[in-house]
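using only what follows, build the 3D model:
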Amino acid sequence: MLAKEIMITDLPLVTASASLAQLAQAMVSNNSSHVLVVAAENKLLGLVSGMDLRTALAEGNLNFSAEQIMTPRHKLLVASPDTPLEAAAEILAGRKISQLPVVLDDVPVGYLHLNTVLEMTSQSAKKSRNQLEQFRQAALLVEAMREGLAVVDRDYRLREFNPAAVEYSGLAAEQVLGQRSRLYQEDHSPVRRVMETGKPLLNLEVRTSRERVFMTNNVPIVVDGEIVGVMQTFSDITDLKRLQQQLLHTKEELDKAFALTLPNSRVEYKLKGTPEYRDVFNAANGLIEVTEVIEDGGYQHVVNALKVTADLNEKGLMGLLGIDKDILVQALIFHDLGKSQPVLNVGQVADPRKVFEPGIIHAMRSADIAENYYQKPKDVVTLIRYHHHSAEQLPADFPSHLLPMLRLLQIIDGLSAGLTRRNGRIGFRVNGSRVTIVENNAHPAYNRTIEVDLYTGQDFVYNGIKLLNSKREAATK
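Modelled structure (predicted):
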């Protein structure tokens, strides 16, 4: 028997930019203890396990993406569709893992679950006098399972109770083996329902009296058409359920808090209706290939800009003379409100110089909206109007007192673009009026370390490209 004959094809897939909340949701929705991280054309990038997710939460990395916590592809053990069942069983048992991706040409096509391999191994064993003995012939897999496994006969006597079941229950195997289980005999017990109906009950959540939540799979053991017992596997998903609720609650609170900063629902609607695009830039011909469409990209861009602002505020930068936090925040909220984006699809190749409107134009439009529809202060409007201008393009009468804030707004705008469109990772150091930025991106061309003096405008590029050249339109010149 080969992997392709028994693999599960309903895959829990996420992109590299998926948040922790989205990872938890994908695990729960697919009843899986892992998710596969894929790139364009579903190429496998890595795997995130429940342990990876819990570790990220415990370390306080709530803003991390799937790419930042996954086990990368080159470190993963995988099977091919033609991997024999015995070889897959050896990998699962030898490495003490419960799920094994099945990959064809670097594209995940399924995964093997230890429970399925255990069942198939048992079925392929030589026939013995009773079916329960066949399950015992798979002892190596049973011992290695992270899921608890219990097998009962028709009299509800426990015939198998693996180490994971001992750990979950707190009961010693020698105390329960051969004994009747009152728990499994109860009317609401899924084991009893399977025993009486002969129909399996899969992916069933069971909550215990101790407020623990277990995901159970219950299948009948049939010999010559007669039910002779039931096998149950179970895993503790309590922490995962709590994590999911915590992340969802945190996201809801953040969304509510941000919504309060918006002047009305029309601003939120416009931002969420403005897409952004992730793409691959071909330096040889100046074209891009779209790899992902971020439907609410305008909204995410503003949220990321405010997160960067909050980080800089923690480092004391908002206390610098010439920096007004309230004016800066208002400028960030409105700075792209007049932006108009083309409609592009994944896989589409386009010339960014032709399809994207120059930043200066939408900056002017955004400033007009902020001034005429929302009566924003003159300084806010001026910052918005010129946030895509280089120093050489600024008019001679540009207010000199706004120059430090304009430079900071441009820094924040560029870094937010890196976070939103390129899954960038950023770090800061503040020394008086000087800000040092370290940025790492999926696009190596955007990697840089740069120091900018907000007062003088002087910048020191240690590696990579200049700050203002990080804009999409400038990068393609």
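
switch to C-alpha atoms for all contacts and neighbour counts from now on
Will do.

any chance you could map the helices in the stretch 151-300 of the chain?
For the stretch 151-300 of the chain, the helices defined by DSSP state H, counting those that start in this stretch occupy 163-169, 173-176, 182-185, 190-197, 238-261, 265-272, 297-314.

alongside the first, I'd like the structure of this one:
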Amino acid sequence: MEDILMDRCDLPVVPPDASLKEVAKALLESEGALVIVEKEEGVYGYIDGKTIIKWLLMGDEGAKFKAKDIAVLIKDEDKLESSMDIEAIVERINKCGRLPLFTGKEGKIAGRLSPDKLIGELARSHGEERKKRVDTEHLIEAVINLLPFGIALVSEGGEVVQANRLAMEIISENSIGTEEMKAIVKNNQRKIFTTKTGTYYRMCTDILRETNYFLVTFADITAEYTMMEKLRSSQSEVETAFSIMLPDQRIEARLKSIVEYMDEYDESTGMIKITGVIKNGCFRHVINMLKLIADAFRQGLMELPGMDKNALVQATVLHDIGKVQPDLKIGDIVNPKEVFEKGHHHAFRGADLSRALYNIDDKVYYLIKYHHHVENELPSDFPQYLLPMYRFFRLIDGLSAGITRRGSKVAMKVKGTRIHVKEESSFPTYNQEIEMDIYTGFFASRKL
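Next up, the predicted model:
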């Protein structure tokens, strides 16, 4: 500190009884701007040039005073340690609120703080800090430009404050203006955009806490998007093939006319809130049941005595043609026991319609008629040989409902007469594992 911030010149020292002329002479013969007065051993004061001039202008009256009379006492708080860094010096100045400050060795005053040098050192330090900050900003910019996803900082008004190269490319190519961006971040929308190269990006937004800014990211979902398109195409092909195979095209029209509902259940009130309306819901439900039958067929379940693939397929296609749904819309809050018809009503209706119109055999008739009955409620004349198919049919009916209404992922493993199922969806209360034996009727379920 001493070399950088302190005046290098020796400060003149005068005895306490020195006259003003002697003080002035000492100041003129030095390179400094003030004179040190040694009042007594270890106690110092100082006189600056302005003070000397003021007293000399007083003439004979001023000449009566000695150096010790007009010197300003140098207190401990006016002294600096030579080892102090610039931050500590600035803190001391802020604390004392005045200059000059002095440094010394072995109890003697050796120099004073130079304001010019202090300003110069602060400017140099500030310049270094600014350079570091600029270099850091350039480094951060280089790093975020290397990220495999787009990232942007967006204001509440939809203005892009900063963004990496990929984000700017996506925003530019899709002409995402300020108003559109404002609406996206305000409503926390998730949108999909594409670039000229055919890459698909999902845009997500998150508000930065305690600020009015949003972090917008663009993740590459090309592989996922392509796969979903293939699945949609495959689903369409399956549905087309299924429609062609139907014995009566009116069955397709009937199934597609029956909607299914997505809902949220309130355990405290027993009410449900409609959160989605699935058009063609019953048709999709049947398709999903057929897929589960196909999965079980591949695993050998249909090779067991008592299992009839054709009867299961026919029952699946026809089991809900008698179903009638209430007319509800998103946001409706209803009591499901009051607005939805009890399941056995449409089961009975569907069985009778199917027998009258499509000449189904007894196996299919019983499966349709009693698919909403629990096993201990079955009538005494229910054929015992149908129980394995009945149990399997009720299982896949429930699993397909989860797939259709909640987007559940179902993994089914068949081992002999035992079936193990794992169902997972975005509705945790429905996540479960099921194990059942279609011969003995053993059934166990566990929430995940």
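
which residues in the stretch 251-400 of structure 2 form strands?
260-266, 271-278, 333-334 (DSSP state E, counting those that start in this stretch).

closest to Arg232 of structure 2 out of those?
Minimum separation from Arg232 of structure 2 across the strands of the stretch 251-400 of structure 2 (Cα to Cα) falls at strand 271-278, 16.0 Å.

counterpart of the closest one in structure 1, which residues?
Alignment note (TM-score structural alignment): strand 271-278 of structure 2 is matched to residues 287-294 of structure 1.

mean per-residue distance, that stretch to structure 2?
Relative to structure 2, and after both are superposed, stretch 287-294 of structure 1 has an average distance of 0.9 Å to its aligned residues, where the measure is mean Cα distance after the TM-score superposition for structure 1.

can you list contacts of that stretch?
By Cα atoms under 8 Å, 6 or more residues apart in numbering, the residues outside stretch 287-294 of structure 1 that reach it are 40, 275-282, 344-352.

again, only this time at 10 Å
Under the contact criterion Cα atoms under 10 Å, 6 or more residues apart in numbering, stretch 287-294 of structure 1 has outside partners 15, 39-41, 272-282, 300, 343-353, 420-421, 476.

please state the offset of that stretch from the chain centre?
For stretch 287-294 of structure 1, the separation from the chain centroid amounts to 19 Å (computed by Cα atoms, centre = their mean, to the nearest Å).

repeat for stretch 239-250 of structure 1
14 Å.

ok, stretch 359-372 of structure 1 next?
Centroid separation for stretch 359-372 of structure 1 versus its chain: 34 Å, with Cα atoms, centre = their mean.

from Met262 of structure 2, how far out is Lys323 of structure 2?
Spatial separation of Lys323 of structure 2 from Met262 of structure 2 under the definition Cα to Cα, to the nearest Å is 17 Å.

what about these two, which has more around it?
Of the pair Lys323 of structure 2 and Met262, Lys323 is the one with more neighbours under other Cα atoms under 10 Å, namely 21 against 17.

trace the more buried one over to structure 1, please.
Matched across to structure 1, Lys323 of structure 2 falls on Lys339, judged by TM-score structural alignment.

ok, that match - contacts?
270-271, 274-275, 298, 356-359, 361-366.

next one: Ile323 of structure 1
For Ile323 of structure 1, the residues meeting the contact criterion (Cα under 10 Å, 6+ apart) are 317, 401-406, 408, 454.

make a markdown table out of those residues and add distance to Val142 of structure 1 and neighbour count.
Shown next, in a markdown table, are these (distance: Cα to Cα, whole Å; neighbours: other Cα atoms under 10 Å):
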| residue | distance to Val142 of structure 1 | neighbour count |
| --- | --- | --- |
| Leu317 | 58 | 22 |
| His401 | 71 | 13 |
| Leu402 | 69 | 18 |
| Leu403 | 68 | 19 |
| Pro404 | 65 | 20 |
| Met405 | 63 | 24 |
| Leu406 | 64 | 25 |
| Leu408 | 59 | 23 |
| Leu454 | 63 | 22 |
